[in-house]
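*Asks:* Dropping a prediction and its sequence here:
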Amino acid sequence: MSKNNFLALVVISLGLFFAIYVDSSVKKTWLEQSYTFDTYQTDSGIAAYKYKGKEVVITDVVPYQQSSLRQENLNNSSNDPQLSQQWIENSDQQLKLLKPAFHFGLWSLLPAFITIALCLLTREPLTSLLAGIVVGSIMLGQYNLTDAVIIPNLAKEGTAGLLLLYLWLLGGLLGVWSKTGAAQAFATYMTEHYVKGPRSAKTISWLLGILFFQGGTMSTVLVGTTVRPLADKANVSHEEMSYIVDSTASPIALVIAFNAWPAYVQALIFVPGVSFLATEADRLSFFFSSIPFSFYGIIAVTGTLLLCLNITRFSGKRIRDARQRAISTGQLDAKGARPLSAKELQSCDVPSGYNPHVLEFILPLFTLIFIAVITFIYLGSPKINWAFGAALILSAVIALIKGMSLTNVVDGFGNGLKGVVLASVILMLAVIIGSISKEIGGGLYLVSLLGEQLPFWLLPLILQLITMVIAFSTGTSWGTYAIAFPLAMPLAWAVCQSQGLVNPELFMMVCFATVLNGSVFGDQCSPISDTTILSAMTTGCDLMDHVKSQLVPATFAAAIAACLWTLTVYFFA
């Protein structure tokens, strides 16, 4: 047994031991969590709010002082709360929804720690994620892993949507493109007309990342899928490509914020008594006004452009070595690498007599982008499943019209499914462990460590570090927003009031930006993040090679951003 495998076995054994200890002996710490909605009066005079386009009527409202979910009552109770949520009316006659949440103190970070430690030791994300899920489930007292944890999480609407998109639609599309030779034809066309070497291939990839500024998994899949064939043909290392794709996904969405992010985030940042956060319009204006302070997003996107131009001083040794390896040996992966993209998608299997054409790649891709953008404009969110489904159908129809047999088309579709099945399983496990980490309160514990007596100029830095750790541990930026913003924004306002800052709105904007950007950094660098996994999958990179190689440039960008945030509030707030 190798040293790393022995250490991994020790980590798993200790994780299981401590998980049983937490379940049996560690008391939950319950915290009051309040949520504010844009409520209104219906025609019948009943309070209501909109959720996913549907009207939800608010009933059974109680005065805040009578709520069993307020912090004082939670502190005095020795049992778990009987209610999962309760609507209350505060002294200002404002309606809020109270939901109790708990953490196990430092133990709440155990599942994420086990997962990340095993990833680094074994370079095997599948077993690492599964170990983290087992540890988290035991901590919650759920020993029936299949029926109580995995199946309920996979049955959720969002998880089922991910499975449909990334296994059936993305895998099928890549498989059909491989069968028809469309991706190779596109790479050949771009190489002949635009791509003259690694630098131009990387620059085009960066430009596409800027173009697809919706952020998150959408940008990752679109850019990675598009640039993989031309980058491989131009001899660009997979570590470089996965970093470019990942670093222009969510970071650009912070800078060009004409996407779904502001609408989601504004609902989390209401603070009573703060005039510039009073209404939805005020909060949206606050979001866009804070964009100049998204220093990490700006620096990350700029640093990625420097890498594309072969300026690698800030990229770290791993990326420099990967670039040199690809140039000198033509090897796009490191020795011993295990790319997430299977061999079925790494070569063409075009039937004899079939002539690929570049339009077989461009037309489905254009259709995909067009549907995603149009649905975003008219429906408020991009319908990615529609977009990929239409692109898949169009690719198959074109192949059939050009004379490819239905058997060959179906064979390509099947090869595509096989090519992404491992990455899809990893993605599903990442979603589950993120849900478990949130339930056991890892992020809640980290944020609750903060207090109002901090020097005001330290708060942005601490919020950045806390959200980086939360997002890295849970693999989600949006999940981190839901945890951090309802706690961080009131805390920032309390610091403003207690320390008499002359420019409280600027201070709040900087604190807001640190939470926004710190969460993106942690998500981008986490080995259990969906965007990290998809960046490696769509570019054909080994997951841990991608994680380790991008940590240095991302951390460098985060360090510069931290200095800029601290200096901004110190001199101008």
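*Replies:* Received, thanks. Numbering: from 1, shown residues only.
*Asks:* Could you use CA atoms for every contact and neighbour count after this?
*Replies:* Fine.
*Asks:* Can you identify the strand in this structure that spans the most residues?
*Replies:* In the chain, taking DSSP state E as the definition, the longest strand is strand 95-103.
*Asks:* helices and strands around that strand, which ones?
*Replies:* strand 29-35, strand 86-89, helix 442-448 (3 or more CA pairs under 8 Å, 6 or more residues apart in numbering; DSSP states H and E).
*Asks:* Using CSV, please lay out these together with distance to residue 48 and mean neighbour count.
*Replies:* Formatted as CSV, those follow (distance: least, CA to CA, whole Å; neighbours: other CA atoms under 10 Å):
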stretch, distance to residue 48, mean neighbour count
strand 29-35, 14, 18
strand 86-89, 11, 21
helix 442-448, 28, 23
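*Asks:* Compare these and give me the one nearest residue 177.
*Replies:* For the helices and strands packed on strand 95-103, proximity to residue 177 was assessed by CA to CA; helix 442-448 is nearest, at 41.4 Å.
*Asks:* Quick check: buried residues in stretch 105-120?
*Replies:* Within stretch 105-120, the residues that count as buried by 16 or more other CA atoms under 10 Å are 105, 107-120.
*Asks:* thinking again about what came up before, quick one, the longest strand of the chain and strand 29-35 angle?
*Replies:* Here the directions of strand 95-103 and strand 29-35 differ by 150 degrees (axes from the mean of the first three to the mean of the last three CA atoms, to 10 degrees).
*Asks:* re earlier: out of the helices and strands packed on strand 95-103, which gets nearest to residue 556?
*Replies:* Ranking these by proximity to residue 556 (CA to CA) places helix 442-448 first, at 23.0 Å.
*Asks:* Check which helices and strands that closest one sits against.
*Replies:* Partner elements for helix 442-448 (3+ CA pairs under 8 Å, 6+ apart): strand 95-103, helix 459-474, helix 477-499.
*Asks:* quick one: that helix to chain centroid distance?
*Replies:* Chain-centre distance of helix 442-448: 19 Å, with CA atoms, centre = their mean, to the nearest Å.
*Asks:* try it against this one:
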Amino acid sequence: MISTLFQRALPALALLLVPGLGFAQAEETATAYGVISVLPPLLAVALALWWRQIIPALFLGIWLGAWALNGFTLTGLGVGLLESFQRYIVAALADSDHAAVILFSAMIGGMVGLITRNGGLAGVVTVIVSFASSVRRASMATVALGMAIFFDDYANSLVVGNTMRPITDRHRISREKLAYLVDSTAAPIACIALVTTWIGYQVGLIRSALEDMPGVELNAYFVFLNAIPYSFYPLFALVLIVTVVWSGRDFGPMLAAERRARHEGEVAPPARTRALIEEDNQHMAPDEDKPQRAINALLPIATLVITVVVGIYMSGEGETLQEIVGSADPYKSLLWGSLLGVLSAAAMTLGQRILDLGEVTSAWFAGVRSMLLAIVILILAWGLSAITTELGTAQYLADLVGEHLHPGLLPALVFVLAAFTAFATGSSWGTMAILVPLMLPLTWTLMQGAGMSDPSDLAIIYAVVAGILGGAVWGDHCSPISDTTILSSMASQCDHVEHVRTQLPYALFAGFVALLIGALPAGFGAPFWLLLPLGALVLVIGMRLIGKTVE
């Protein structure tokens, strides 16, 4: 999620990965390509779910998009195949921010390899196991750690998944469940927390939109704060995950995965994934005669987290903490943190003579190798995202919302539109960048036409902002081409398609409740203080009715 890591931290003009393209061009192509613009991401998603192989699905999606851009001719088919590599995949690799993300992910993997091989992670497991003495406690500890690392969803996914995986494995919690716990606490908490790496981007988009709304004298940060109570999907996703953990109930494919893990001891589903994990673990497993000191893992992890926090503060500008964090470069900070985390892990391992230099290098490389599959998926996802931007997919979806609607319907409609756009493009931040500047002025125009310009009517504005942000997070959760979904799978060492397949029913459940009990009535004046507890109650009762115990 300058061009940013995972296409996230850009203004709308910098969303494209292919040099020379701009938002204006995307707007023109939206009309030119129309419904064709949604075919490449839909093909990729459909094939990924059908074949359960994400890499060929993503590549075929890129190829279809390149074919469309070159005309649906036999010649265009061949040119599209060549450009799939030359123009889109190579461009994704050549982007400096993407290179930074690849390096950051590899370094995190290397650090995990080191703290696993030096026995530090085993020591952490021993400490946490004293509290996480049951499936419920281990799951709740995962959720709590996810909420504690609220400042950035990328760091959240990688740190929580890698730290808690040995503990959840010990309690026979499936990798699919771990990936769900990681994924469903990362973006939702980062989206609504007051001091995160998301704030500057979100507030900047809102500020830009407010400038195109004559007669509106509102502070962008004030609008963001007032939108938080209307952020029904992020809030309900957090409520649902706590309900699932506390009740011990699951449903759908997740129930089958949990029963497989609990009864058969198979925490990782497909044989291909298990083989990959077992091969990497052979190189990262600690020797039995080596000390298992928790400090050898906790200090590198703390170094990573503290460096990221300090780096965010140092790279930001502004008078208030919110302004500083919002304007910071979190990805530079993540690179600093991952580098110092690896160095501290290596120094502690060598200093205590737990491993020699050759063994340290081998453990680091085994950790890096465990990330390679996910890195390939990320590169292809970036290429597909460039295709969707050039085809004008998001602009086409935004144009589906007409200008002859009742303003009260807009919170629900933009939630659905943002959800589908993020699902199709795999970019929650790209979705925000397209829809916030478009939908806020449209909302204000419709409100003025309906005579709804009193301060009491501004709740619709807040609900529309929240609908875009929440819908983007929902689509991000459900899309197999989403960066954060890929990271959650990677950190949890869960087969990516299985993660998407098992998480989807939960996201749909929370999403429908957010739509029907949150966004829709909020648009017609229902107060958030009534809708939030009502939605939470529906989630709890729903889990009681449709969920089944694993045991």
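*Replies:* All right, it came through fine. All figures in this text were calculated on a predicted structure; none of them were measured in a lab.
*Asks:* Fetch the TM-score of the aligned pair.
*Replies:* Between these two chains, after superposing, the TM-score reads 0.82 (TM-score structural alignment, normalised by the length of the second structure); 479 aligned residues with a CA RMSD of 2.5 Å.
*Asks:* now the helices and strands packed on strand 95-103 of the first structure as JSON lines including distance to residue 165 of the first structure?
*Replies:* Below are those laid out as JSON lines (distance: least, CA to CA, whole Å):
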{"stretch": "strand 29-35", "distance to residue 165 of the first structure": "31"}
{"stretch": "strand 86-89", "distance to residue 165 of the first structure": "36"}
{"stretch": "helix 442-448", "distance to residue 165 of the first structure": "28"}
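*Asks:* With residue 171 of the first structure as the reference, name the closest of the ones you listed.
*Replies:* helix 442-448 (33.3 Å).
*Asks:* what's the mean deviation for the closest one versus the second structure?
*Replies:* Comparison of helix 442-448 of the first structure with the second structure after fitting gives an average deviation of 0.6 Å (mean CA distance after the TM-score superposition for the first structure).
*Asks:* ok, the nearest residue to residue 22 of the second structure once chain neighbours are set aside - how many residues close by?
*Replies:* Using CA to CA, 6 or more residues apart in numbering and skipping residues adjacent in sequence, the residue nearest residue 22 of the second structure is residue 13, 5.6 Å away. Using other CA atoms under 10 Å as the criterion, residue 13 of the second structure is surrounded by 16 other residues.
*Asks:* How about residue 541 of the first structure?
*Replies:* 28.
*Asks:* tell me the secondary structure for whatever residue of the second structure lines up with it?
*Replies:* Here residue 541 of the first structure is matched to residue 494 in the second structure, going by TM-score structural alignment. At residue 494 of the second structure the chain is in coil, as set by DSSP: H, G, I helix; E, B strand; the rest coil.
*Asks:* So residue 373 of the second structure versus residue 363 of the second structure, what's the distance?
*Replies:* Remark: distance between residue 373 of the second structure and residue 363 of the second structure (CA to CA, to the nearest Å) = 18 Å.
*Asks:* Between those two, point out the one with more neighbours.
*Replies:* Neighbour tally, residue 373 of the second structure and residue 363, criterion other CA under 10 Å: the higher count belongs to residue 363, 31 against 13.
*Asks:* residues contacting the counterpart of the more buried one in the first structure?
*Replies:* Using TM-score structural alignment, the equivalent of residue 363 of the second structure in the first structure is residue 412. Counting by CA atoms under 8 Å, 6 or more residues apart in numbering, residue 412 of the first structure touches 172, 175-179.
*Asks:* just residue 549 of the second structure next, same as before
*Replies:* By CA under 8 Å, 6+ apart, the contact set of residue 549 of the second structure is 248-250.
*Asks:* who touches the aligned partner of residue 291 of the first structure in the second structure in this structure?
*Replies:* Counting by TM-score structural alignment, residue 291 of the first structure corresponds to residue 228 in the second structure. Taking CA under 8 Å, 6+ apart, we find residue 228 of the second structure in contact with 192, 466.
*Asks:* how about residue 228 of the second structure, secondary structure?
*Replies:* At residue 228 of the second structure the chain is in helix, as set by three-state DSSP.
*Asks:* picking that back up, closest one to residue 195 of the first structure among the helices and strands packed on strand 95-103 of the first structure?
*Replies:* helix 442-448 (44.2 Å).
*Asks:* what does that closest one correspond to over in the second structure?
*Replies:* On the second structure, the counterpart of helix 442-448 of the first structure by TM-score structural alignment is residues 393-399.
*Asks:* hmm, who's touching the matching stretch?
*Replies:* 26-27, 30-31, 34-35, 37-38, 388, 417, 421, 425, 431, 434-435, 438.
*Asks:* for stretch 167-187 of the second structure, the distance to its chain's centre please.
*Replies:* With CA atoms, centre = their mean as the basis, stretch 167-187 of the second structure stands 15 Å off its chain's centre.
*Asks:* err, stretch 252-266 of the second structure, not the other one
*Replies:* 24 Å.
*Asks:* List the buried residues of that stretch.
*Replies:* For stretch 252-266 of the second structure, the buried set under the neighbour-count rule, 16+ other CA under 10 Å, comprises 252-255, 257-262, 265-266.
*Asks:* Can you get me a residue count around the nearest residue to residue 215 of the first structure once chain neighbours are set aside?
*Replies:* Nearest non-adjacent residue to residue 215 of the first structure, counting by CA to CA, 6+ apart: residue 250, 4.4 Å away. Burial measure for residue 250 of the first structure: 28 neighbouring residues, criterion other CA under 10 Å.
*Asks:* so what corresponds to residue 250 of the first structure in the second structure?
*Replies:* Counting by TM-score structural alignment, residue 250 of the first structure corresponds to residue 187 in the second structure.
*Asks:* how much does the helix or strand hosting its match stray from the first structure?
*Replies:* Secondary structure assignment for residue 187 of the second structure, by DSSP states H and E: helix 175-192. Here the mean offset of helix 175-192 of the second structure against the first structure after fitting is 0.8 Å, by mean CA distance after the TM-score superposition for the first structure.
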